[in-house]
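Student: Sequence first, then the predicted structure:
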Amino acid sequence: MLIPKGQAIHEHLSTSFTHIEQLVEGLRKKRFSGYCHLSFWEYDGIAFFHEGQIVNAQEKIGMQGTQVQTGDLAIAHFLEKAREKDGNISVYQLAATTVATLMAAMNVTSKYESLSTDLTSLDRLIALLQKEHLTGYIEILLEQEAGIANLFFANGGLIEILLASPDDMIIGESTTIGELNRLCQEVGAVFNVYQTTDIAGQAQEGSQTKAVSPQMIKLFEAILARLESATNALLKEGGFQAIFKTILPQIADTYPFLDPFIGDFRYVNGALSFEGNTPAQEFVTGMCEAINATIKTLLQSIPRHLFLAQLSRHLESVATEYADLVDQWQFEMRLPEIFRDYTFLQDTENDAEAIQKGLEVRKVLNLQGIGFSEIDAESILKEFYRVMALIVENHTELEGKTIAYAQLKKSREYQQYQTAIAFLQQLGLASLKTYHDRLAFWINLYNFLVIDAVLKSGIKTSVQDVKSFFMKASYRLGDYVFSLDDIEHGILRNNQCKPYSGLQQFQATDPRRQFCLAPLDARIHCCMTCAAQSAPPLAIYTPQGLDEQLDRAVTRYLLNGGMRFERTTQELWLSRTFYWYRKDFENGGRTFLDVVLQALRNHDIGRELQASRAKLTVRFMDYDWKLNGK
């Protein structure tokens, strides 16, 4: 995605003489909207500011900028990189509404792909998107190395047109439809259309005059109460209030409603009251700044890993109870320290570190030679399913919960499996004709690739012992290589971002996007066995009767370790999988609790939970990553 250049505030400052913390603090005080552009050899980073807050970042790493990431990890790495010497940093101002548009455009799904000028024209495409009221953008890939262009839309209105040369694929200059039409006709082009999935930008457009809702007051009351509870448990009673009261006057010049002498805002004994007429946007921004400043001060006295891990657990119920507001107002981005799960984040950071270092982390496990063979796709799949079934039958216990890894490694079935996966190199994925053909195949492939990687990596205690395990373990299928992350987040989750990451698994030009499965079926999360004690049991899934198999998988997982019910406290404890992927389960207006109750409707525990639903408190269990076998 291209960024408009904007008005230059500072250009080409040397990072050797620029203190990034001071620069960021100065921009915060000025409530700056725009971006900082950081450049090094083989690195370009953009940090976006909205009214003084860093709200996102985008990084391109490598000679061609082929490695791209966004989100919290990109922000952290941008700030770390800015402390290094011999880089350049520039600051450009944009309208706050432009920043909001760019942020929305960073969270998109594909609408149309690879439309060439042989099939349509730019004018016709724009007319179509205006009729469809697109909010998103067109990416134009000009042929003959003539550069790229982006056209940004909001509710069908064309609001920005940018063009970049091949030498600068980040910052775009304003241009006209006439100039783009001329270039497209002269050199040819390919159009990709992306539609935003983020409604926060739309919500914020009207929030300058929108009043603060009672639900928003309750949300911040819940956040502060849990922050106070976590703080006092690690410091002393009253420790949170003592620090919070010193923070409010420090930022009251920028956000007057927080001035304790005015009395619009009060937080005492876990209760928040607000009687002012501050617009919702200003209220949310000011409250988030106060909370972030409080956390920053607290981390000077409390070990970071201890405090944030505990705090994020306290916020789980808030994230689920106020899910719509959390998503609408981008609280995972505004309050990055607390609205994320540090158990999951540890692996994400490991993966990001590997990406940042430009490491080739894939380890393709099925490159055995098979010589010349004319075996057809049907025979390849038939043998693959046959051997998998034998492994489940002969080398698992407790209905698939435990895998006899040492026994399997020495078995004849494992040798047959090696032959079967070698032939997958010849499998044309187009031979998977139906949605159920594809869904069953990819679930099975994921599960058995995990098992194969455990054995070939020599893992004895946990897959977490191998850094970036889910990025490394891969199979070749036809012309393409797929890692475990590619299969899960790219194929099975229809190219959704990994939790707590703003980066889609497959980028716009990745040919593997053609294999993504739509619609996303959240039941997969109760089928995918990641070699952990807390994972669902191993089973074989077949295209015939797949719907019924997936329903049974959800029920089986819940009744065999995926949940527990504390009757005395009316607490329903669910697998952490339901928390990490709650947005997947909530497609179609359902909640993950709806999914659980539906799966258990024919069981006594399900009927009991349904009768107690109004009183239930949903909690999430720790995820046990110990190996699910020996």
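Tutor: Yep, that arrived.

Student: going forward, measure contacts and count neighbours with C-alpha atoms only.
Tutor: Noted.

Student: ok, now which ones touch L162?
Tutor: Neighbouring residues of L162 by C-alpha atoms under 8 Å, 6 or more residues apart in numbering: L2, I3, P4, A149, N150, L151, G172, E173, S174, T175.

Student: burial of the third one, as a residue count?
Tutor: Which is P4. 24 (other C-alpha atoms under 10 Å).

Student: list the contacts for it?
Tutor: Going by C-alpha under 8 Å, 6+ apart, the list of residues near P4 reads L162, I171, G172, E173, S174.

Student: re the thing from before, out of the contacts of L162, which end up buried?
Tutor: L2, I3, P4, A149, N150, L151, G172 (16 or more other C-alpha atoms under 10 Å).

Student: Okay, one more to line up with it:
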Amino acid sequence: MKMKFVKNCFSGGELVEALIHHLDCGRRKAVEIGKKLARKHFIHHVFGENEFEDGNHFYRFLEHEAFIPKCHNFRGAVNDCEPKAAAAVSQRLACIMSAILETYASDDRSHLDYVGISNSEEFRRYVILVEDLQRINLLSLSYDEKLAFFLNLHNAMAIHAVIRVGDPGGMIDRRFFFAEFMYVVGGYPYSLSSIKNGILRSNQRAPYSLVKPFSSGDKRLELAFGKVNQPIHFGVWNASRGSPSIRFFTPQGIESQLRNAAREYFQRDDGMKVDLAKRIVYLPRMIKWYKSDFGQDKEILKWIINYLDASKAGLLTHLLGDGGSSVNIVYQNYDWSLNS
């Protein structure tokens, strides 16, 4: 048997005894209180293996979880207020971040003034707001609400990460940026990578990674989407110049908003180009990284037609249907420089 050592923990029985003593209640009532504390993420089983039980299972307070020091929406103590409704917090987050874009983003949302954002009243309110995410109940969200929430959270966290960590650098350096900058949300840690690959991409491996974000039994799997919705790739923003432009979404009409984001991206020269003479289609490297989400080459090209303007769609349709030699795909270089 492999032995594991854990710190800052207590047994279920010890908590029950403490509750009986301090609240002057019976054992059954104390156990119910313990279960409520666990459901509301004040305490967790040390290995996440079970709900609260009276006995020898061990638990710890949320603030003693090993991931907490990495969570940038935790400032010394758990927010012990009754959690606000997830939909209301999500809406407030989107409103604050949209106001930030209104003032501190370029007209095409391709550049941000990070210094201005960091000193703004809106960002101060955002930093306070995200503390409300610590014990929020995300299972109450509808599909569209959940999709908008995680897209918006990812993009807002990326802004926060640049302000706190600085320029994340190139692709290799950004691994820390994507994986180590975290929030505690609904009692569990979320990085930029776990939001994109674990939640939005249905727990698929990140490019060049050997493991999935969430292992079997991870509570966060309850929130992962059942299948990949390809346009989400154009709603996720990563603070680089090669990224789709930053935006924040509303649950109402979110599929239409994502389609518009994809169309906007493919309008760019680094998004998609066609060379009829050479029978080459130039695509964003992002599609190569996430090819498992888009399918084989022919499937990719047919899918893209739906997101092109009339000119580009006409060129691509001609290439695919003229009976000539095969169409070659070239993936363009990606600009990892900061979009400041």
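Tutor: Arrived safely, thanks for sending. Keep in mind that this is a model prediction, so the values were computed, not measured.

Student: So after superposing, what's the score?
Tutor: After superposition, the two chains reach a TM-score (TM-score structural alignment, normalised by the length of the second structure) of 0.73; 272 aligned residues with a C-alpha RMSD of 2.7 Å.

Student: for the contacts of L162 of the first structure, which one is nearest Y475 of the first structure?
Tutor: The shortest approach to Y475 of the first structure among the contacts of L162 of the first structure belongs to L2, at 33.6 Å (C-alpha to C-alpha).

Student: Now do stretch 533-542 of the first structure: which range of the second structure does it align onto?
Tutor: Alignment of stretch 533-542 of the first structure against the second structure: residues 241-250, by TM-score structural alignment.

Student: Then stretch 379-391 of the first structure?
Tutor: Under TM-score structural alignment, the match for stretch 379-391 of the first structure is residues 88-100.

Student: residues in contact with the matching stretch?
Tutor: Residues contacting stretch 88-100 of the second structure (C-alpha under 8 Å, 6+ apart): 117, 122-123, 125-126, 129-130, 132-133, 149, 152-153, 156, 247-250.

Student: what range in the second structure does the longest helix along the first structure sit on?
Tutor: Ranked by number of residues, the top helix in the first structure under DSSP state H is helix 435-457. Aligned by TM-score structural alignment, helix 435-457 of the first structure falls on residues 143-165 of the second structure.

Student: And the residue nearest to S106 of the second structure when sequence neighbours are not counted, how close does it get to V89 of the second structure?
Tutor: In space, and not counting its chain neighbours, S106 of the second structure is closest to L112: 6.5 Å by C-alpha to C-alpha, 6 or more residues apart in numbering. For L112 of the second structure, the distance to V89 of the second structure equals 24 Å [C-alpha to C-alpha, to the nearest Å].

Student: got it, and S256 of the second structure?
Tutor: When S256 of the second structure is compared with V89 of the second structure (using C-alpha to C-alpha), they lie 23 Å apart.

Student: give me the element the aligned partner of R263 of the second structure in the first structure is part of.
Tutor: Under the alignment (TM-score structural alignment), R263 of the second structure maps onto T555 of the first structure. When elements are assigned from DSSP states H and E, T555 of the first structure belongs to helix 546-557.

Student: about what we covered before: not counting sequence-adjacent ones, nearest residue to the match of R263 of the second structure?
Tutor: A599 (5.2 Å).

Student: contacting residues for the residue sitting nearest the centre point of the second structure?
Tutor: Geometric centre of the second structure, nearest residue: I195, 2.7 Å, by C-alpha atoms, centre = their mean. Applying C-alpha under 8 Å, 6+ apart to I195 of the second structure gives the contacts F150, H154.
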